[in-house]
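**Student:** Just to be clear, the model below is a prediction. Sequence and coordinates:
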Amino acid sequence: MLNRVILIGRLARDPELRYTSNGVAVTRFVVAVNRSYTNQQGERDADFIPIVTWRGLAENCANYIRKGSLVGLEGRIQVSSYENQEGRTVWTTEVIADSVRFLDSSKSRAAGGPPDDFRPDNYGGNNNYGGNSYGNNRQKPMDDPFADDGRQIDISDDDLPF
C-alpha cells in the first residue's frame, strides 16, 4: 500500500507553532495549491490543504516561512474523526509532511529568511517527525556549483562527454 503526497504551493497564512505536553514541536499551516484548469470565469481555483509538521521540521517551518512563501513538500494523507458538541462525527483530512523545501529565492527572503546556504533537509530527517531521534541532523551545506554567478567557465573539449 502507498500513501504519499507531493505538493507545491504558497502558504495561505503564517505557520502556527505549538508544543505538546511532552515538549514536542508541532506546526500547522495551510498551503494553497492551484488547480491545473480554469473555472468558467477563466480564473484558476486553488485547493487549501492543511499541513502538519513535527519536531525540528516544525520549528524550522515556524522560523523560516510566512504567509505567501512558496514551498514544496512531501508527506502522507491522514484522515481522522472526532465527535463534536452536537454528537456528530466530524472528519478531518490533513497532510503530515516529512519533508518541506523552501522554494522562494533569496531576494524574497531578504527580510528575515534563512541564509542562502540553508538546506531544510540538513535540519531534519526523512521521517514522519521531521527529524531523527538524535535531534537536528546538522550537516555542512553542499558547495554551490553555480557560485561563479554567470562568469565564464574554462572547460576543454576533453572534459565534455559528447
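**Tutor:** Sure, I can see it.
**Student:** hey, let's count contacts and neighbours off CA atoms from now on
**Tutor:** Will do.
**Student:** Identify the residues contacting the spatially most central residue of the chain.
**Tutor:** The C-alpha lying nearest the average C-alpha coordinate of the chain belongs to Val100 (Cα atoms, centre = their mean; 2.5 Å). Val100 makes contact with Leu57, Cys61, Val71, Gly72, Leu73, Glu74, Pro120, Asp121, according to Cα atoms under 8 Å, 6 or more residues apart in numbering.
**Student:** put this beside the first:
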Amino acid sequence: MNNTIMMGRLVRDPQINYVENGKGDEMAIANFRLAVDRKFSDDTDYFPCAAFGRLAEFAEKYLYQGIKVVVNGRMENNNYTSKDGDKVYGVCLKLNEIEFAESKNAGRDDDEDGGGRNRNSGNRRNSSGGRGSSSGSRSGSRNSGSSRSGSGRSSGSSRGGYQNSGSGNSRSSRGRNVDEEFEGMEDGYFD
C-alpha cells in the first residue's frame, strides 16, 4: 500500500500546465512544493507534489503561496539521468485529495478586495504553444461571495477541499481540526 498524507504550506503558487490527453482534450497539471515542518524540530522538509485534471484546476483556482493544506496521495519515484550522465533520484507526491487546513483568513490581514485574491493566469502554456487567459471557467480569480456547484469550494465552512475521485466533482469537507488531532497525539505515536 502506498498512501501518504502530509500537512504543510505551499512554497510558491502552483505551476499550471496543460497537455493533451489521449482523447485530444487538454488536461491540467499542477506542480508545487509543500513545506512540511518536522515534529519536535525546527527542520522543514520540502516535497514536490503533482495534481492532475480537475484536482489541478482546483489547485490553480484556490491554492497560493503560504496556504496551509492537507494533501493525500501516493509517493512515486521520479528518477532520471541528467545531461551530464549522472543518475538523479527523487520522489513526487501524486495527489488524490487536497483539503484546506486553516480558515480562509488565518494569518492574513483584511483583504482590500473583499476576500478575493487575483491570480495571474496569463502565462499558461501547453505542448502546442499556448493557451490564452480568457477561458471563462478558469479565470483564476477567487470570489469569496459565491459558491458554485462542483467547484470544490466549501462555503460557510472554514475548511473544505477537493477530492479527485475519478468521477469529477466530488467534494471533501470533514468537520475536524487536523492541527488539534496531530498535536493531541502522544509523543511516541510515530516512533
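**Tutor:** All right, it came through fine. Here the structure is a predicted model, which is why all the values come from computation and not from measurement.
**Student:** Looking at the alignment, what corresponds to the residue nearest to the centre of the first structure in the second structure?
**Tutor:** Counting by TM-score structural alignment, Val100 of the first structure lines up with Ile98 in the second structure.
**Student:** Give me the helices and strands touching the lengthiest strand in the second structure, please.
**Tutor:** Ranked by residue count under DSSP state E, the longest strand found in the second structure is strand 26-37. The helices and strands touching strand 26-37 of the second structure, judged by 3 or more Cα pairs under 8 Å, 6 or more residues apart in numbering; DSSP states H and E, are strand 4-10, strand 15-20, strand 44-52, helix 54-62.
**Student:** highest average neighbour count across the ones you listed?
**Tutor:** Stretch with highest mean neighbour count among those: helix 54-62 (a mean of 25; mean count of other Cα atoms under 10 Å).
**Student:** so where is that helix in the first structure?
**Tutor:** Under TM-score structural alignment, the counterpart of helix 54-62 of the second structure in the first structure spans residues 56-64.
**Student:** Relative to the whole chain's centre, how far out is stretch 45-53 of the first structure?
**Tutor:** Stretch 45-53 of the first structure sits 11 Å away from the centroid of its parent chain (Cα atoms, centre = their mean, to the nearest Å).
**Student:** with the second structure superposed, average distance for that stretch?
**Tutor:** Once fitted to the second structure, stretch 45-53 of the first structure is off its aligned match by 0.6 Å on average (mean Cα distance after the TM-score superposition for the first structure).
**Student:** How about the contacts made by the corresponding residue of the second structure for Thr27 of the first structure?
**Tutor:** In the second structure, the residue matched to Thr27 of the first structure (TM-score structural alignment) is Ala30. The contact partners of Ala30 of the second structure, taken as Cα under 8 Å, 6+ apart, are Pro14, Gln15, Ile16, Asn17, Ala50, Ala51, Phe52, Ala56, Glu57, Ala59, Glu60.
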